[in-house]
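[1] missing the sequence, but the structure's below:
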């Protein structure tokens, strides 16, 4: 995947070491074709460095943090020591995912370099990354591409690529609501309370309610992450309990361990 323009100070970049010298290391910026940067020896590692080649070597893929950019001199200062292990792993994973997404686009727009560049630039501008664009499209469909400035044909292409290649991870959690009503039409009141619970849902969430045994009902939620799943489960249970209490009944929520 190739980006246009220049990186900004603070950006994390995947780089390839091209030359190691006494005062530092020169690298190419994998995401910015034709651009190079310098890691001064003081930015290679913390503490005194006896042999710089113990830390970097030609051909090595590394993740660097941008310290400064001088466009007039075409000079970019980078730091290797300012990138911790978590940041390094996360950036490499992101870069590899974008490389996969770039290949999907290359295959789909084979023989149409201008269209490939146009679509790629639009997705990077809108999502700041190619794979993220496909991930969001997999979750939300064409709606996710509404502000990307793509044609209808482009949207259909991206949708199909996302559907065929991106598998969104999900989590599943459950809880129980105990609902009772002394009213003559208590059964109907409970049914309506459960309908209220089912209305609490997100476009990326699956919610299912099953009967366990009087007075207990199980609410099962499947979502992309635990935070969203917990939120939907709690709101669904609260809606059911609120409805039943408003009609003279009782309701309680129990989170499944």
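    Sure, I can see it. All values reported here derive from a predicted model rather than from experimental measurement. Numbers count the residues shown, from 1 in each chain.

[2] switch to C-alpha atoms for all contacts and neighbour counts from now on
    Will do.

[3] and the helix or strand where residue 98 lies, which residues are buried?
    Assessed by DSSP states H and E, residue 98 sits inside helix 85-108. The neighbour-count check on helix 85-108 (16 or more other Cα atoms under 10 Å) flags 88, 91-92, 94-95, 97-99, 101-102, 104-106 as buried.

[4] from those, which is closest to residue 231?
    residue 94 (27.5 Å; Cα to Cα).

[5] Which residues are in contact with the closest residue in space to that closest one that isn't next to it in sequence?
    Nearest residue to residue 94 in three dimensions, chain neighbours excluded: residue 131, at 7.9 Å (Cα to Cα, 6 or more residues apart in numbering). Residues near residue 131 by Cα atoms under 8 Å, 6 or more residues apart in numbering: 94, 97, 98, 100, 101.

[6] Comparison target below:
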């Protein structure tokens, strides 16, 4: 999908080199409708350039940084040298993900091109990216799409597409608790504490509690992101410690073994 309007200065854009000349290169902005830009030779690479085609060639897919935009002159100045390898890789990956998301939407809204454009515009306005919108929908559910401005019917359809196609990113972290109970039924008290540690109210979180070696127990958390995972890990550990201390025992949390 191509966006209407103009890119913003500082934005990274995916481009296709259209024409290479002595003073620079003209490119087509792949993400914007009917937009071309110029990379002056001084912005192609650092240092002196003997042959510009050693750095850019027609048909090449590149990532540039927007330096200046002048809609009145239909002019966009770009820089290739200001984009490092990490930025280039991330931008290309995000662009490819958006291309996939657009194809999924096209299949779902086949024959409804005008309405499809409205749905896509709404998602981009809310998320700046079609794929990010679908990823959030897959993780957070239909409410995320409703908040973005989609109608109930469209939110339901986009949610279905997202759940079918988006692979939800998950993270895994591990922590440990040492649990000690001097009570005659200490083993039962520890089992009770571990059961409390294994509970979570988050549907997208998985908790696994296992014995490592007395008095240590491992708590393994799988969640959509690190912030949620860390929070659930500490809640689990605190629940176990609170339970064992209530019965006169001791508990200690360790983030790593």
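    Done, it's in. For clarity, every value in this text was computed on a predicted model and none was experimentally measured.

[7] Superposed, how do the two chains score by TM?
    Once superposed, chain against chain, the TM-score is 0.89 (TM-score structural alignment, normalised by the length of the first structure); 257 aligned residues with a Cα RMSD of 2.4 Å.

[8] Next, the residue located most distally from the centre of the second structure: secondary structure please.
    Residue farthest from the centre of the second structure, counting by Cα atoms, centre = their mean, is residue 184 at 50.4 Å. Residue 184 of the second structure falls in the coil class when you classify it by DSSP: H, G, I helix; E, B strand; the rest coil.

[9] quick one, helices of the stretch 101-250 of the first structure?
    Applying DSSP state H, counting those that start in this stretch to the stretch 101-250 of the first structure gives helices spanning 113-127, 130-140, 152-165, 186-198, 226-246.

[10] could you dump the ones you listed to TSV with distance to residue 30 of the first structure?
    Formatted as TSV, these follow (distance: least, Cα to Cα, whole Å):
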stretch	distance to residue 30 of the first structure
helix 113-127	15
helix 130-140	15
helix 152-165	24
helix 186-198	48
helix 226-246	34
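
[11] And the ones you listed: which comes nearest residue 209 of the first structure?
    Among the helices of the stretch 101-250 of the first structure, helix 186-198 comes nearest to residue 209 of the first structure, with 7.6 Å by Cα to Cα.

[12] Give me the mean deviation of that closest one from the second structure.
    Following the fit onto the second structure, the mean deviation recorded for helix 186-198 of the first structure is 4.9 Å by mean Cα distance after the TM-score superposition for the first structure.

[13] centre of the chain versus that helix, how much separation?
    With Cα atoms, centre = their mean, to the nearest Å as the basis, helix 186-198 of the first structure stands 36 Å off its chain's centre.

[14] quick one: buried residues of it?
    Residues of helix 186-198 of the first structure classed as buried by neighbour count (16+ other Cα under 10 Å): 186, 189, 190, 193, 194, 195, 196, 197, 198.

[15] Residue 209 of the second structure contacts residue 220, correct?
    Yes. Between residue 209 of the second structure and residue 220 there is a contact at 6.3 Å, judged by Cα atoms under 8 Å.

[16] if I look at residue 132 of the first structure, how far off is residue 95 of the first structure?
    11 Å (Cα to Cα, to the nearest Å).

[17] tilt between the helix holding residue 98 of the first structure and helix 152-165?
    Angle, helix 85-108 of the first structure to helix 152-165, by axes from the mean of the first three to the mean of the last three Cα atoms, to 10 degrees: 120 degrees.

[18] center of the second structure - which residue?
    Nearest to the geometric centre of the second structure sits residue 132, at 6.0 Å (Cα atoms, centre = their mean).

[19] what lines up against that one once you look at the first structure?
    Superposed on the first structure with TM-score structural alignment, residue 132 of the second structure falls opposite residue 132.

[20] can you pull the contacts of that match?
    By Cα under 8 Å, 6+ apart, residue 132 of the first structure lies in contact with nothing.

[21] make it 10 Å
    Contacts for residue 132 of the first structure (Cα atoms under 10 Å, 6 or more residues apart in numbering) come out as 94, 97, 98, 101, 123, 124, 126, 138.

[22] Could you do residue 222 of the first structure as well?
    So residue 222 of the first structure contacts 170-174, 204-208, 228-230, 232-233 (Cα under 10 Å, 6+ apart).
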